[in-house]
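# Coordinates only, no sequence provided:
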């Protein structure tokens, strides 16, 4: 998948979530979805932002599929969680569900990667092996690092949503998690350089005899 499409799928819905929450929600969404007893959450804008987040996520996934005819596994799984936990948030008027979503998604990714390592498999290799060639040791190291990073993201999400305001948590998702992820990915460059398998040079054609 082209990098700009992958970035749009992952970051686009978060931008929508942040903007709608920052505008204290959208009245038309509030009138459409607000259940009885959900006034406080509507005043925060989180209820409407959750609905917009779900719609933006679905639009991003459909657009990615139309353009590329395939979807990355992680954004797809994350999108399923957004729709499920966002739906629970809207139906039950309880913001806890959408706030728990990043914790559960990152924990799931970490468990899958750790489980693969325990069974002798580096599960990042089938996902990214077509884009980069690494030694088996390189794939194991990369998989372990990402598994630990996903645990860190889950812990950070728990700390932030349980101890700070909703607006801070929403901002942290866009301006905290995204930059951290990009920085972590960039920090793996030395590993790629050390463990990358060089493709053999093409043989030169024989020189014709004079």
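Great, that's in hand. None of these values were measured; they are calculated from a predicted model. Residues are numbered from 1 along each chain as shown.
# hey, let's count contacts and neighbours off CA atoms from now on
Noted.
# Could I get the contacting residues of residue 60?
Neighbouring residues of residue 60 by CA atoms under 8 Å, 6 or more residues apart in numbering: 8-9, 12-13.
# Quickly note the distance from it to residue 50.
15 Å (CA to CA, to the nearest Å).
# what's the answer for residue 94, then?
For residue 94, the distance to residue 50 - CA to CA - is 11 Å.
# so how far is residue 3 from residue 109?
21 Å.
# Looking at these two, which has the bigger crowd around it?
Taking other CA atoms under 10 Å, residue 109 and residue 3 do not tie; residue 109 has more neighbours (20 against 8).
# try this one side by side with the last:
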């Protein structure tokens, strides 16, 4: 098993969030342009989506080299980006890349639901070391986060089917992550009574 190494948290955030921001910046710069490759014309959005794939893989490679590990979620996200980025380029259809977000959130909701049906919280399994909390607290958080993922999946479907590409890119880049972050902070604040204090955990 590879040794896990700690790195500067700011650098970690840059490597994790940087590719998405790079996609946004590139899209803004080339969104109104058309590009021809192999006799086929591609929109700026599709070119930005395809370029996003190697940017993400390079960032993940650096992260793995520095820390010695990648989470299952990061690996899954990379697979989805590669798969749907490939479909987007192959069929020259931006809808595939937009569907990716729906499928990712839907998959997360499904995984958490499977755990709940077995009386378990996968969140507790991966996050208990970072935030000690009683099992019933983890179950509550898992149920709420499952509903949040379902909501985000539905909202993404509504956004990409009814709104402009510009609107989708902005919501995908900033709206969804901010909404999820605010939701998590709100939940952690509400679940304070379930947290395990150090002296309590030592008993």
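Cool, got the structure. Note that the structure is predicted; figures quoted are calculated from it, not measured.
# rewinding a little: make TSV from the contacts of residue 60 of the first structure and add neighbour count, distance to residue 26 of the first structure and secondary structure to it.
Output for the contacts of residue 60 of the first structure, formatted as TSV (neighbours: other CA atoms under 10 Å; distance: CA to CA, whole Å; DSSP: H, G, I helix; E, B strand; the rest coil):
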residue	neighbour count	distance to residue 26 of the first structure	secondary structure
8	16	23	helix
9	25	22	helix
12	18	18	helix
13	23	16	helix
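# okay, which residue is most central for the second structure?
Centroid-nearest residue in the second structure, with CA atoms, centre = their mean: residue 77, separated by 6.6 Å.
# The strand or helix carrying it - contacts with which helices or strands?
According to DSSP states H and E, residue 77 of the second structure maps onto helix 72-91. Judged by 3 or more CA pairs under 8 Å, 6 or more residues apart in numbering; DSSP states H and E, the packing partners of helix 72-91 of the second structure are helix 44-67, helix 95-117.
# Just want the angle from it to helix 44-67.
150 degrees (axes from the mean of the first three to the mean of the last three CA atoms, to 10 degrees).
# counterpart of stretch 162-170 of the second structure in the first structure, which residues?
Counting by TM-score structural alignment, stretch 162-170 of the second structure pairs with residues 163-171 of the first structure.
# Give me the residues contacting that stretch.
17-18, 21-22, 44, 46, 160-161.
# closest to residue 126 of the first structure among the contacts of residue 60 of the first structure?
Taking CA to CA as the measure, residue 126 of the first structure lies nearest residue 9 of these, at 20.8 Å.
# re the thing from before, residue 94 and residue 50 of the first structure: which is more packed in?
Applying other CA under 10 Å to residue 94 of the first structure and residue 50 shows that residue 50 carries more neighbours, namely 27 against 16.
# Distance of that one relative to residue 198 of the first structure?
In terms of CA to CA, residue 50 of the first structure sits 46 Å off from residue 198 of the first structure.
# again, but for residue 49 of the first structure
For residue 49 of the first structure, the distance to residue 198 of the first structure (CA to CA) stands at 47 Å.
# Those two: which has the busier surroundings?
residue 49 (28 against 10).
# Could you double-check that the more buried one lies in contact with residue 23?
No. Using CA atoms under 8 Å, residue 49 of the first structure makes no contact with residue 23, being 9.1 Å away.
# Next, the mean deviation of the longest helix anywhere in the second structure compared to the first structure.
The longest helix of the second structure (DSSP state H) is helix 135-162. Here the mean offset of helix 135-162 of the second structure against the first structure after fitting is 0.7 Å, by mean CA distance after the TM-score superposition for the first structure.
# That helix to helix 95-117, inter-axis angle?
Orientation of helix 135-162 of the second structure against helix 95-117 (the same axes, to 10 degrees) gives an angle of 160 degrees.
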